[in-house]
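*Asks:* One predicted model, sequence on top.
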Amino acid sequence: MEKKQSNTAAVRPVPLDFTESQGFDERGTKRLLRKLDWHIIPFMSLIYLLCFLDRTNIGNARLDHLEQDLGLHGVQYNDCLAILFPFYIAAEIPSNIMMKRIRPSIWLTFIMVCWSASMIGQGFVKDYSGLLATRVFLGVFEGGLFPGVNYYITQWYCRHECGFRMAMFFSAATLAGAFGGILARGIAEMNGVSGIAAWAWIFILEGLLSILVSFVAYWAIYDYPATATFLTDKERDEVERRLQADSGHLSNDFNIKYVWQAIKDWKIYIHMFICMAGFCPIYSFALFLPTIIKNMGYTANNAQLMSVPPYVCACFFTIVASWVADRYRQRGIFLLGFQLVAILGFALLVSSGSSHIQYTGTVFAAIGIYPQIPLGLAWNSGNIGGSLKRGTGIAMQVMGGNCGGIIASYVYLNRDRPRFIVGHSILIGVVGTAFFLTLIMTIWCRRENSRRDALAMEVGVQELTEEQKVLEGELADSVPWFRYTV
């Protein structure tokens, strides 16, 4: 891997129009991207589906008497939700550094085996303390997957191509919600089999499914373009050339100073808050939607099934919106639109006691909140120059997002049943905050690009020496020729 990095850093940037002279015209490039998509995205989506399912299936288990069997009372259930997130957050930056230091196939396989074992163990807990302990281990080992895979995608695709791929990957979270409801409804029929309750079977069977997939992960995950066996030599060169042309001569070296560059970058902190305001309603939704629907008057089994359609709608809009955003190379305007849709959804939940209007509100809320995450991640990652700074910045952003998970664990409290008006109102405020932060970043990026364009007009085209290129390479996205995605 070190050899690959040093070779990449030594190659001079090549203009994108060089593609055709190497046999990769527009049609050839599309074929290459489709080949990458088929070999990378489906398996990444599968393991994230399992990860999100394992993290949020406690919401489905709750309807099958989890609280009663474990003797949970007050906010103890909420505590068990919240305890996962501090450990999840703490694992994210170290995990992305490990992704940079060792092969993704080794690291992702390792954490997947560990969280699957934790999930199976969650099915055998007997009390509150046991559930807390297993949720801690689940957080530690799941924490590296989401930022790790988003960083991994940026190692294969150009900046304007990442959003759609991140959306395909993240759409697995919506499928996990839909699949989880259907699966939980089926597993409910196993109540009492071998003396084990239905809620425990949910944890055990879904954990076993994850661990079976983890056994093939090592062979299914391709590390980097330079070592990808499914690519020809010519295709490997083209993938690396495109990445080089996209990033210019920004450094890809492993040096801790690029971690500190990310930590000191104020823009990443804004994206952290936007991501937190996006993940807060998503986790609230994923953890409590079955309960919310049940309190509309549906039976527990019907509530499991009624939780499926909002996720299906969210999946469709997540993929389509990110594809369109990639096509037009815009992020902020799409984020602003979906944030308004989310506010509308939660407003419908607050404003009416009609089950039909409330259920419509859950659909609008799902459509509004889920596309925000891949759009926001693609926006932030595309606006960070340099490989290690980007990996750290993505991890920081997801850390901020998962702070929203801690808040989400206490948004819907039993005392606010059945309408949960307080919880819905909190989420309106959270998404509204994200709207204003997104607007600020959109305006700033446009103005900064205009300033750099004006500066470039004044200075004109200059040929840099190799020494100047090395110095510029260490500046990441602060180099004058870098333009931000808006």
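*Replies:* The structure has been received and is ready for your questions.

*Asks:* Going by C-alpha atoms from here, please, whenever you check contacts or count neighbours.
*Replies:* Will do.

*Asks:* Show residues contacting the host helix or strand of M119.
*Replies:* M119 belongs to helix 104-122 when elements are defined using DSSP states H and E. If you take CA atoms under 8 Å, 6 or more residues apart in numbering as the criterion, helix 104-122 is touched by 54, 98-99, 130-131, 134-135, 137-139, 141-142, 144-145, 152, 200, 203-208, 210-211, 214-215, 217-223.

*Asks:* I'd like to know which of those are buried.
*Replies:* Among the contacts of helix 104-122, those scoring as buried are 54, 98-99, 131, 134-135, 137-139, 141-142, 144-145, 152, 200, 203-207, 210-211, 214, 217-218, 220-223 (criterion: 16 or more other CA atoms under 10 Å).

*Asks:* The helix holding M119: which residues count as buried?
*Replies:* With burial defined by 16+ other CA under 10 Å, the residues of helix 104-122 counted as buried are 104-105, 107-122.

*Asks:* And stretch 20-28, by the same measure?
*Replies:* Under the neighbour-count rule (16+ other CA under 10 Å), stretch 20-28 has F24 buried.

*Asks:* A further structure is provided below for comparison with the first:
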Amino acid sequence: MDTKALQIEDTLARTDLEDRDSSVNSHYEANEHVLASDLHINEKKLMRKIDWRVLPILCGFYLLQAIDKGNIGLAKLGGIQQATHTQGSLFNWAVAIFYLGYVLAELPCNLILQRVNPRYWLAFATLAVCRFFLGVFEAGILPASVLITALWYKRSEHATKTGIWFSFSSLGSAVGGIMSYGIQGNLANAGGREGWQWLMIIEGAATIAWAIFAFLVYPNVPEKARFLNEDERTFVLNRQRLDHTQNTLKFDMAQFWEAVKDYKTWVLFCIYFIWQAVNIAFSTFSPSIIVGLGFSNLNAQLLSAPFNLFNLFLQIVLSVISDRLKDRSALLITCGLLSTVGYISIVAIHNNNHLLYGLLFFTSFNSGSLTLILGWMTNIIIGNTKRTVSSSIIIIGSSLGAFAGSQVYQDSDAPRYIRGHTTNLCLMAIGIILVLILRLLLMKENRRRDKIAREQVEAGLTKEVEVIKDVTTLVNQNFTDKSDMRVRYYL
């Protein structure tokens, strides 16, 4: 094994949070710059190269899966309920069955991802067309995307990169609304088919085409990526290691049980459950909510698009700010409060439909901050098997939340849907409290680790950091956030 000691002391022992963050950044950047110099790598150029190979495919998947997943809400306005005889709560169950499939397949999909290259799973998942089986196979898309992001990028980049590909889900919802307006408005009864049927056919065909394209062009994992040379692969793998981010895809049973027993997993499970329940409740039924404000069915499809474009804007901006501040929870709490203000206003105000339509935009702070939860998850849960299992559990929470959220708005509550809005309001209040609790617990743990690190420095127990050039050694590093006391949790 070829190694080169960098002779840089580990200066993580600072009790003051701001000073500690500064020392961590300096420590990491010094190692990274020496690594780049030793391997003759231009880091910015290399990461742009990786961005253009990794992110566009993920963006395409999220654009199309959002269109496919959300078109049932738009098809409702085009007559799918009457054609399928799913009036009242039956339609809610038709929406919810997708998430049942998602829940059932989530953990198996994540365990498969420990054995199968995520590149192959992404392409296969998009070929499902039946709503239940779409949920079953789509269960692999989110965890595979999270895993790919964690394999290629350091923790301080996770929120931004996640925000980029996840925001295309909002773009997909916006595009879906516009496509629905055009397709259902112009192709109704064309070729003997209803407008909503053409909606499903056209959008499904686009998804299949993208799946084939992605399978052919998507890059492999870093240590096998053919578009990188040997030095570039070595740099990426060491870059991840120095950031305390694991590279291996091997399954580790000890990490499996550590994930199950970690309180962070279950608090994030509850937070994601709540955030997604509110998101799905509103986003799926927003066309019907807009109709309740006095707009026509066709115009409601068009008027639902601005919410999704605003979500896209929020997801990218909040993710970038979060990475700059290295803080997820403060922004989550802020967005939760703004969303709560929106629901309070909607419930309280009467007889001003245009104002109510404007106030609906406050609800976007809920869906616009979903990427912060994913970024927070990858930052505070480290170890590949541990992260995979924890993300499975947390995403199951999201799916159960979506399942519950699909029942929040009922046709019997039209046109104002007060009960649904009030339910979302109460859920957001609980979610904010849970985020605050997790933040305080992580602050306490960071202070404990600072104290231990300070004592080690005072005792002269500093450590050297090595650059490892042997790829086999790099991909077999085995540690978690619990075992590596140098890890500090992002708040």
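*Replies:* Received the coordinates, thanks. Since the model is a prediction, treat every value here as computed from it, not as a measurement.

*Asks:* sorry, back to before: can you flag which of the contacts of helix 104-122 of the first structure belong to helices?
*Replies:* Members of the contacts of helix 104-122 of the first structure lying in helices (criterion: DSSP state H): 54, 98-99, 130-131, 134-135, 137-139, 141-142, 145, 152, 200, 203-208, 210-211, 214-215, 217-220.

*Asks:* Now check the second structure for the residue matching Y152 of the first structure.
*Replies:* Alignment note (TM-score structural alignment): Y152 of the first structure maps to I148 of the second structure.

*Asks:* now swap in E20 of the first structure and tell me
*Replies:* In the second structure, E20 of the first structure lands on H33 (TM-score structural alignment).

*Asks:* and the gap between its match and L64 of the second structure?
*Replies:* Noted for H33 of the second structure: a distance of 39 Å to L64 of the second structure, by CA to CA, to the nearest Å.

*Asks:* R419 of the second structure too?
*Replies:* Distance from R419 of the second structure to L64 of the second structure, by CA to CA: 32 Å.

*Asks:* Comparing these two, which residue is more hemmed in?
*Replies:* Shown here are R419 of the second structure and L64; by other CA atoms under 10 Å, L64 has more neighbours (26 against 15).

*Asks:* Grab the nearest non-local neighbour of the counterpart of the more buried one in the first structure.
*Replies:* In the first structure, the residue equivalent to L64 of the second structure is L50, according to TM-score structural alignment. Closest residue to L50 of the first structure apart from its sequence neighbours, by CA to CA, 6 or more residues apart in numbering: S210 at 6.0 Å.

*Asks:* where's the residue mapped onto the one you found from the second structure relative to E223 of the second structure, distance?
*Replies:* Here S210 of the first structure is matched to T207 in the second structure, going by TM-score structural alignment. Look at T207 of the second structure and E223 of the second structure: by CA to CA, they are 29 Å apart.

*Asks:* And for D19 of the second structure?
*Replies:* From D19 of the second structure to E223 of the second structure the distance is 35 Å (CA to CA).

*Asks:* Comparing those two, which residue is more hemmed in?
*Replies:* Taking other CA under 10 Å, D19 of the second structure and E223 do not tie; E223 has more neighbours (21 against 13).

*Asks:* wait, that one sits on V471?
*Replies:* Yes - counting by CA atoms under 8 Å, E223 of the second structure does reach V471; the two are 6.8 Å apart.

*Asks:* which neighbours do those two share?
*Replies:* T234, L237.

*Asks:* Contacts only, for V431 of the first structure.
*Replies:* A277, G278, P281, Q339, A342, I343.

*Asks:* What lines up with it in the second structure?
*Replies:* For V431 of the first structure, the residue aligned by TM-score structural alignment is M428.

*Asks:* can you tell me the helix or strand for its match?
*Replies:* Using DSSP H and E, the element containing M428 of the second structure is helix 418-458.

*Asks:* contacting residues around S95 of the first structure?
*Replies:* S95 of the first structure neighbours (CA under 8 Å, 6+ apart): G143, G144, G148.

*Asks:* Check L359 of the second structure too.
*Replies:* Contacts of L359 of the second structure by CA under 8 Å, 6+ apart are G342, S345, I346.

*Asks:* What does I421 of the first structure correspond to in the second structure?
*Replies:* So I421 of the first structure corresponds to I418, using TM-score structural alignment.

*Asks:* for V308 of the first structure, same thing?
*Replies:* Match for V308 of the first structure (TM-score structural alignment): A305.

*Asks:* you'd agree that match is up against V175?
*Replies:* Yes - counting by CA under 8 Å, A305 of the second structure touches V175, with 7.1 Å between them.

*Asks:* hang on, F166 of the second structure packs against G60?
*Replies:* No - F166 of the second structure is beyond contact range of G60, at 10.0 Å (criterion: CA under 8 Å).

*Asks:* More neighbours: which of these two?
*Replies:* F166 (29 against 20).

*Asks:* returning to what we had before: show me what contacts the match of Y152 of the first structure?
*Replies:* Contacts of I148 of the second structure by CA under 8 Å, 6+ apart are P118, V221.
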